[in-house]
Structures are given as structure tokens and as C-alpha cells.
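>>> sequence unknown, structure follows:
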């Protein structure tokens, strides 16, 4: 007896030997999707030998898989660079969607678990400056206590493409002084920093307690205001405050150095000023006339919210991040 399929749009019974298979379906069936896991590993590690070790494959087998990937996507994908390899522009373009697709499939596999004691997973996180100075050593220390095989790559540059990096899981998390206010992103408050005013101990006009009048009259040093995650922007984004800015540094460290050697003043987190006050001969004053609290956030994209490894790392971060 011939099996039949009901075409609901036409309300007719169509024999299965008449069903049309699209060109896209045929093309997908011919593709070896196992190669995508090799692509993901090589993109993460950018080294054939390390990728083979992570995948439990031989180096020649991974090299052969990379050659087949080149044919599949009609692109070189990787070129030699020193002792490793460097992805092409096409590889970077493919990485996000492929990584997201693999993660979606992995999340639905029954019985899947994440064991931090045996996993060789590599996580990537960006911590904006100056929070990287405060948090990165502590996070790496805690990770070492909980897993010897999981690795964590930490960067401090918040790029204009940070939302897509999270969406396509090129990054798992970002820690920053701003939240990502989009419906498909999650933001967890970590802690509040207290902001203080710093000046040189040799400043000729601020010998005693700094006042509001000094704050609005003196020249200010700030972190560059046009960056995607400027620490200073919320405090200097109006014409009347922007005109006080005389120096824009790449980081708060360069800002503090300038303040220590000039008559400029700056707004910085209290913990950072306390770490640097003695070395740089800085004076620290409270800031009661502005909103002197700033919140730090842990942010991630919803596409990773069911990933067991991601959940483990999120809990590790949230339980161990705090002000000193």
C-alpha cells in the first residue's frame, strides 16, 4: 500500500513519490555537518594541533577536515600565521551563525551534562576597563579552584560590535558599567561603585575639602567620550559639562597619571583611587553634588541561556564578583 502525505494547503492526498524535494534540502543532505564542529574548534583555538587535542582527533584528520571545509564554503577559511593559523574574513563571517546553530542543537540533546572537571571548553569574556583590573585576577583564581581543564580568555576592549559578539557566542559574557537594553539580552547587576573626585596633592586651589564650586570651575580629565563604553560619558554628555573637559585619555589609568602631574581633576571609582593615591600623590574627595554611584552589570544573550556550560560559568561569576 502506498503511503500518502496530506498537503493541507490543497486538501489533497499526495503520494509520497510525488513529493518535491527542494534544491536546498538536497544540498544540505550532501553536506557533512560533522565538519562544522571541527570548524568551531579551529576558530576558537586557531591552531590545528590544539583543535585536534580538544576534539580527540589526530592532527591529520583535523587538517583533512579543514581542507573539506574549504571546498564546502569555496574559501580558504584559514591561512598560516606564525605557528598558528589566522581565519579569513569569510571564516569570521561564518563563525557566529555556525557557533549559534551548533549550540542550539547541543542544548536539545538528551542527557547532556557539563562537567567542569573534565570539560576542555574555552570561554571568552570581555571586562571593560577599569573593572578588568579589579575582577580579572579574582575570576581567574576562582576558576583555577573549580576547574583545571576549562580555560577563560579575558579581553578589555568593548567594541561597537559587542552585541553581535554576544548574540553569536563569540563572547559568552561582558562585564561593563552599562547594560544592554535590548529584549533578547539579559543584564545582572553585580555591585555599585562609589565615585570620588581626585586631584593632585599639589593642586594650588584644592588644599582642603573640594567643593561643588571647584568641581564646576576646574579643568577635567576624562576617559575618551566617543567610545562605545565610555566610563565618563554620562557625566559629561551635556554642553555645560562637556566644555570643562581638557583631556580625554584612553583609560582611567592615563587620566589619573595626567591629574597627578597637572591642575586637572577627575571622577574615578573609589577603589581605584585608593589603589593609586599613594603612588601618584593624589587627593581623594567625596562627590555629594552628583549621582556618585555607578552600577556594574554582567550581560549575555538569550541564545546561550540553556547552555549548561554557560549556566555554570554564570553562577561562578555571580557568586564571586564583588567589591574588595
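Everything's here; your move. Because the structure is predicted, anything quoted here is derived from the model rather than measured.
>>> only C-alpha atoms from now on, for both contacts and neighbour counts.
Noted.
>>> how about residue 210, nearest residue that isn't a chain neighbour?
Residue nearest to residue 210 in three dimensions, not counting chain neighbours: residue 285, with 6.2 Å by Cα to Cα, 6 or more residues apart in numbering.
>>> right, and that neighbour touches residue 207 too?
No. With contact defined as Cα atoms under 8 Å, residue 285 does not reach residue 207; the gap is 11.0 Å.
>>> compare the two (neighbour count), which wins?
residue 285 (18 against 12; other Cα atoms under 10 Å).
>>> all helices for the stretch 101-250 of the chain, in order.
With helices called from DSSP state H, counting those that start in this stretch, the stretch 101-250 of the chain shows them at 131-146, 162-167, 212-217, 239-242.
>>> below is an additional structure, to be compared with the one above:
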């Protein structure tokens, strides 16, 4: 593409739809266009780039190396255009009907997303909110192409394409069942180490923050159970003498449904804290600026964890 002034920018929308959805029919449905219109646009794109761009493989159109090379820049450019158009108009929460997609790790959705929904909907009753899981290695791309508007996560490596806002940290507490024979409102390190523990994480291997802190002290605890969700760990704690360490906000939500003893963790743990992320191309988006301010106000004061 050598002459942008003579290039139909609508073709880039069609290229992006075919790339994302793997076919002409799916792209046509997404863009609410006819299949012949998409096929005609694809022919123009192929002629412009002097490359087939997509080749058929089974029921899908698979991108060529040339298509993969331009897919990222095309998505970022389209995202930038959308933001520029949005920025040209004011954002009225009371009248807005747009959808906001917030990247939240699975383990972090439970403690604070419901309160965020309540706050947002109180000011913008017609907007839609989506909590979306994501892979950290794809975060820049998903924010650039609009699959996510914002993301909440721990501290990540610096990237010039991302903007971030530090939300703070919160303490870790230890949950034990009521009537535990060795825990009664508090726990010391010796008792903590003598009991068995549960880890709740989506990672199949690796230590928890507590294990890394203990290793620095030359100590180790016995992890008897590893599960994927805090609710599962909470259920196990309720019917055993095992302990479960988790951020305070997570524990408070679960404790309201199924009361436990919540005691202070008897060792220092270094936490990276929680951050709010967005793509630099979305910096001027008035709707996202409004939502970022709400998130910082709701979650930033006490560092509610989304890790």
C-alpha cells in the first residue's frame, strides 16, 4: 500500500474481521455485510498487497505471513481511530449504552467485581460490563485491538504501549475453621508451620507468596492440597484442620457466606500490589477516563486485590 490517500480504509476493517474470525462468512456476520461484499473487498486487499493474505485450510481461512505481519499494526490503527472518534464527543454516563470489557484474572473476579458493577451501574444504568479473563503475554494486543478496554492485574514488565495506575496492596490473612483445635483468634509461626496448607491457583506448579517468604527465612510449610479456586479451598478448610492464606478482600467475601476464623499471617510477605492497565491509544477516550476514575476510587484506596 503506497498511496494512503487512494486507499479505502474500510478495507482494513474487513481485513481485521477476516483475520479475527477466520472466514468470509463469519466476517460478514460480524460486520453486518453480505458475503459477496466481503469477498469483493478481500479481492481488493489481495490486489493492493500483492499477496493472497488468506489461504483456505479446511473450513478456515489461514493468514499468510504477510497478513500476520500487518495484523497487529492494523488493529492498533483501527483502535486509534475509534478512540479519536469517541474523544470528539462528550461522554454522558446517564445516557451511555456502550459495553466496557475489563480484563480480570479468574482469581480476582470474586472479591471486588460485584461492587464495581454496582457503582458503575448507579451512574451509568444503560452500560454493559464484561469481566474477561486474559493471558498476560497477550495483554498489549488485546488492549490494542479493543478485545479489552482496561485490565486489572499485578505489576507487569514495563511496556511503552501501556499506561498504568497503581492501586495499592492489601494484607494476606489466614483462614481456619471455627473450633479449630490449634487456632483461636491468632496463630504463631510455629503453629502455622506445623499444620497443613491449601493453595488456590490456576497455575499447575510453583510456590505461593507465602512459600517464597518462608524460603527466604530458610523455612518450608507442607502444602497438602492444591486447587484452582478460592471457593474450593474455603470448602476444604471448613471441614478440615488445614489453613488457607488469601488476600483480605477475598476472605471477607467468602466469610460473609461461610464464616471462618480470619487471623493475621505470622510472617512478612512482599506483594507486588494491584495495577490498572490501558493502552496508550485509549488515553483520550472520555468513557474510559470516566471508568478509570471510578476504578481508582473504588479499588485504589485500600488496594483491593485482583491478582
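Looks like it arrived, so ask away. What you see is a predicted model, and the numbers here were worked out from it, not measured in a lab.
>>> so who does the counterpart of the residue nearest to residue 210 of the first structure in the second structure touch?
The alignment partner of residue 285 of the first structure in the second structure, by TM-score structural alignment, is residue 263. Applying Cα atoms under 8 Å, 6 or more residues apart in numbering to residue 263 of the second structure gives the contacts 173-175, 185-187.
>>> show the subsequent helix or strand relative to the helix or strand that residue 263 of the second structure is a member of.
Secondary-structure assignment from DSSP states H and E places residue 263 of the second structure in strand 261-264. Sequence-wise, the next helix or strand downstream of strand 261-264 of the second structure (DSSP H and E) is strand 274-279.
>>> what does that next one rub up against?
Contacts of strand 274-279 of the second structure (Cα under 8 Å, 6+ apart): 140, 143-144, 149-155, 161-169, 292, 303-307.
>>> same question, stretch 42-60 of the first structure
For stretch 42-60 of the first structure, contacts defined as Cα under 8 Å, 6+ apart pick out 38, 41, 61-63, 83-87, 91, 95, 120, 122.
>>> let's see 6 Å
Contacts with stretch 42-60 of the first structure, where a contact means Cα atoms under 6 Å, 6 or more residues apart in numbering, come from 41, 62, 84-85.
>>> please check these and keep the buried ones.
Buried members of the contacts of stretch 42-60 of the first structure, scored by 16 or more other Cα atoms under 10 Å, are 41, 62, 85.
>>> ok, so what distance separates the residue nearest to the spatial centre of the second structure from residue 148 of the second structure?
Centroid-nearest residue in the second structure, with Cα atoms, centre = their mean: residue 103, separated by 2.4 Å. Residue 103 of the second structure sits 6 Å away from residue 148 of the second structure when distances are taken as Cα to Cα, to the nearest Å.
>>> try residue 140 of the second structure
9 Å.
>>> so these two - more neighbours on which side?
Higher neighbour count among residue 140 of the second structure and residue 148: residue 148, with 24 against 20, using other Cα under 10 Å.
>>> state the distance from that one to residue 134 of the second structure.
Distance check for residue 148 of the second structure against residue 134 of the second structure: by Cα to Cα, it reads 9 Å.
>>> can you pull the buried residues of stretch 42-57 of the first structure?
Within stretch 42-57 of the first structure, judged by 16+ other Cα under 10 Å, the buried ones are 42-52, 54-55.
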